[in-house]
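J.: how would this look folded up:
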Amino acid sequence: MKKDTMNDGTTNPFVHQLKLTTLQTIQVFLMSLTIAPIKMIFTILSLALTWFLALIFTIGDPIQEDRMHYIGPFRKKLYQIFRYLGRMDLFFMGLHRINVKGKRASAKDAPILVAVPHSSILDIFIWFVSDPMPTAVSKYENFETPIFGTLLKAIQPILVKREDRKSRKNSVQFLKQRMDMPNMWPQMIVFPEGTCTNSRSLIQFKAGAFLPGVAVQPVVLRYLNKMNSFTWTECGPGGLTLMWFTLCQFYVKAEIEYLPVFVPNILEQADAEMYATNVRLSISNCLHLPCSEYSIEDWQLMRYALRFNFPPKNAVVAFPSVSKKYKLNYISVKERFSEYATVVKAKGLMTVEMFAQLLNLSVSPTVQLLFRMYDTENCGLITFKQYIMGFYGVSLPAVTENWDVTLNLIKKRCFLTKCINDFEISICARLTSCDNTTDNYTSMCNRPELAKLLYILESSETVPQ
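T.: Reported below is the predicted structural model:
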């Protein structure tokens, strides 16, 4: 069986494994009994003080999802104190010194800062490195989180509900309005990847931050410690575990680098997706960091997989490439995953028996043939990505009578070297006689998209055994 590299940390950006050496294990043990608890106490006290100031800072401020107000002169004076307290919180966490490379552009030259890679909750240090303290775009759920929600409110964010189209549209409108009033609003920081990754590649950027068509300044965040207790991904150590391991380090080596401002051309101003793609490529070339065919939708599938007791790392499909090739949206892929995971569950990979169960059929030579058309690795198991590609690349062309595509795939996947003409003649004969309202597969198979193809393939004399 071939290794599925999609699901390990080398290619899947949402997988991180924290491996400690013997010396690091001893360090964590000793620090847990001595210095780490003291650092935790000071961090909590400092955070409580910061939260209290943030509470004062936001009293009477009617910041809501659909109504954003800029702060007055008095609050601006408190803003600087808030930044110092935030920096103190990070100091007790171990970020004693943050190395800064390059120069931060002004809000006039670059209204938006694009921060990558987004890999840790400690990425918030970017807010407290330089003055003035910027604002951000954040999901609305963060605003409702105790303590953190108050801190978030203090930086005047634009709030967005990811699942609400109207909310997403409004957030873009608010962003454009702020770009038109640079003297009234702080500079904006966005994490275009939309979620945390293992920082080994750049996943697809979301286009929202690039819709205003203004200049952006890429900002690179780095953690240089040998023990990586910072990376927080869907498949990896939990947030509390990482936080404790970070407290068990003597200090955290962090670095921020401001790259040259990226000014969009006319085409990029008119096409936010092109703009986002070109900025990602520019950062990739500058850092020698590869771009990966994954996006936040893959992360959402991993979260959704938990409902089925399904291994999250097996749920990714490299959504941008699959979506572009088969013209799919997230809802369509999610529906296919529901049917796949309901059968596979904790196993994570589909066997031919599970495939037949999904179709509500027995394991016949015809079902095995169709399974082989899905199984592109010839290992006897189908990943969810292979199921998606098989369903939309093999099954639907047959249903929509795109027979040339189907025949070519059948010949390619079944390694036919004999009787190809007879096989094609057999299929053509079935095309003329196939009646989706009467054939046996339509009445038995619970997937009408596959019933016609199964009927066409059924031929004991020509189907390879």
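J.: going forward, measure contacts between C-alpha atoms and count neighbours the same way
T.: Noted.
J.: just checking, what's the longest strand in this structure?
T.: Counting by DSSP state E, the longest strand found in the chain is strand 216-223.
J.: For that strand, enumerate the helices and strands it packs against.
T.: Taking 3 or more Cα pairs under 8 Å, 6 or more residues apart in numbering; DSSP states H and E as the contact definition, the neighbouring helices and strands of strand 216-223 are strand 112-116, strand 254-258.
J.: Touching that strand from outside, list them.
T.: Strand 216-223 is contacted by residues 105, 110-118, 123, 230, 252-263, 279, 283 when judged by Cα atoms under 8 Å, 6 or more residues apart in numbering.
J.: rerun at 6 Å
T.: Residues outside strand 216-223 that contact it (Cα atoms under 6 Å, 6 or more residues apart in numbering): 110, 112-116, 253-259, 261-262.
J.: for comparison, sequence B:
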Amino acid sequence: MIFSRIKAAYFAVEFLISILLVVFFMWLFKKHIHGVRKIWGRSQRFFGFYSLEVVGNFDERANMIIMNHQSMLDIVVLEEVYPKNLCWIAKKEIADLPVIGQIIHVPQMISVERENKRSLIKLVKDAQDRVEKGRVLAIFPEGTRSHSRELLPFKGGAKIIADKLNLKIQPIVITGSDILDVKNFSFKSGKIKIICLDLIDTADPEWLENARAKMQETLDNERQKSAV
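T.: Sure thing, here's the model as predicted:
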């Protein structure tokens, strides 16, 4: 317990410094922002002393990925391994943070004010712009971090964007990223696994719930494997 807290303190300091550095280098090398972020993601694995495994393949046809969300390491590991330039859809509160918010603004991520209906119109417009530029939208449909065994209900933002823009969606399940527990200020060693599922059939009106069910099934199977 003491070691995990010491490691959490060390990583918190390192992570904040790395955010400042990655913002600076993205600003300095504007034509290589994606590459800078990939190097940053790889460096966090080095400094965080965790291992990473990717199961399956990222579908090159996908222009949106949806993931479960356990910790900020979910973002870090995908930045490292995802082959295309991701565009994260984040809460406006993050974008409004002094200095740190620049990690949203400089690489042209999308921030959304969830309680503002007008923000939804801007969200769809911004999403279309990023997709037309060849970027892949990345969203946590649960809307917040969750440590329960059951996925939280999926919010409708991903479905609205996908249906409006006729996007191809790949669900991705992440396990093990809860080794970083901000609430209890703990960071344990371990393996993070990224599991790539098949594209979802968005012709089915219930595709978002179908995706949630498939992701939940995958999570349950992974827990059964680890319990053996």
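J.: Any chance you could compute the TM-score here?
T.: With the length set by TM-score structural alignment, normalised by the length of the second structure, the two chains reach a TM-score of 0.80; 216 aligned residues with a Cα RMSD of 2.8 Å.
J.: just to revisit the earlier point, quick one: the residues in the second structure that the longest strand of the first structure pairs up with.
T.: With TM-score structural alignment applied, strand 216-223 of the first structure matches the range 169-176 in the second structure.
J.: Return the member of the contacts of strand 216-223 of the first structure nearest to residue 304 of the first structure.
T.: Residue 304 of the first structure lies nearest to residue 116 out of these, by Cα to Cα, at 25.0 Å.
J.: ok, now which ones touch the closest one?
T.: residue 220.
J.: At the geometric centre of the second structure, which residue sits there?
T.: residue 75 (3.9 Å; Cα atoms, centre = their mean).
J.: packing partners for the helix or strand harbouring that residue?
T.: Residue 75 of the second structure is located in helix 73-81, with elements delineated by DSSP states H and E. Helices and strands touching helix 73-81 of the second structure, by 3 or more Cα pairs under 6 Å, 6 or more residues apart in numbering; DSSP states H and E, are helix 33-48.
J.: Distance-wise, check the residue nearest to the centre of the second structure relative to residue 140 of the second structure.
T.: Taken as Cα to Cα, to the nearest Å, the spacing of residue 75 of the second structure relative to residue 140 of the second structure amounts to 10 Å.
J.: Check residue 85 of the second structure too.
T.: Residue 85 of the second structure is 17 Å from residue 140 of the second structure, by Cα to Cα.
J.: What of residue 210 of the second structure?
T.: Residue 210 of the second structure is 15 Å from residue 140 of the second structure, where distance means Cα to Cα.
J.: Of the two, which one has the most company?
T.: Using other Cα atoms under 10 Å, the more surrounded residue of residue 210 of the second structure and residue 140 is residue 140, with 22 against 15.
J.: who's in contact with the more buried one?
T.: Shown in contact with residue 140 of the second structure (Cα under 6 Å, 6+ apart): 66, 67, 68.
J.: now with 8 Å?
T.: Residue 140 of the second structure makes contact with 66, 67, 68, 69 under the criterion Cα under 8 Å, 6+ apart.
J.: just residue 367 of the first structure next, same as before
T.: 356, 454.
J.: Which residue numbers in the second structure does the host helix or strand of it align to?
T.: Here residue 367 of the first structure sits within helix 365-374, counting by DSSP H and E. Against the second structure, there is no aligned range for helix 365-374 of the first structure (TM-score structural alignment).
J.: for that helix, the distance to its chain's centre please.
T.: 32 Å (Cα atoms, centre = their mean, to the nearest Å).
J.: Same question for stretch 183-203 of the second structure.
T.: Mean-position distance between stretch 183-203 of the second structure and its chain equals 9 Å (Cα atoms, centre = their mean).
J.: Pull up the distance across that stretch, start to finish.
T.: Note: stretch 183-203 of the second structure ends 39 Å apart using Cα to Cα.
J.: between the longest helix seen in the second structure and helix 33-48, how many degrees?
T.: Looking across the second structure with DSSP state H, the single longest helix is helix 2-28. Counting by axes from the mean of the first three to the mean of the last three Cα atoms, to 10 degrees, helix 2-28 of the second structure lies at 160 degrees to helix 33-48.
J.: for helix 2-28 of the second structure, packing partners?
T.: Using 3+ Cα pairs under 8 Å, 6+ apart: helix 2-28 of the second structure touches helix 33-48, helix 102-105, strand 186-187.
J.: Could you rerun that using 6 Å?
T.: Using 3+ Cα pairs under 6 Å, 6+ apart, helix 2-28 of the second structure is in contact with strand 186-187.
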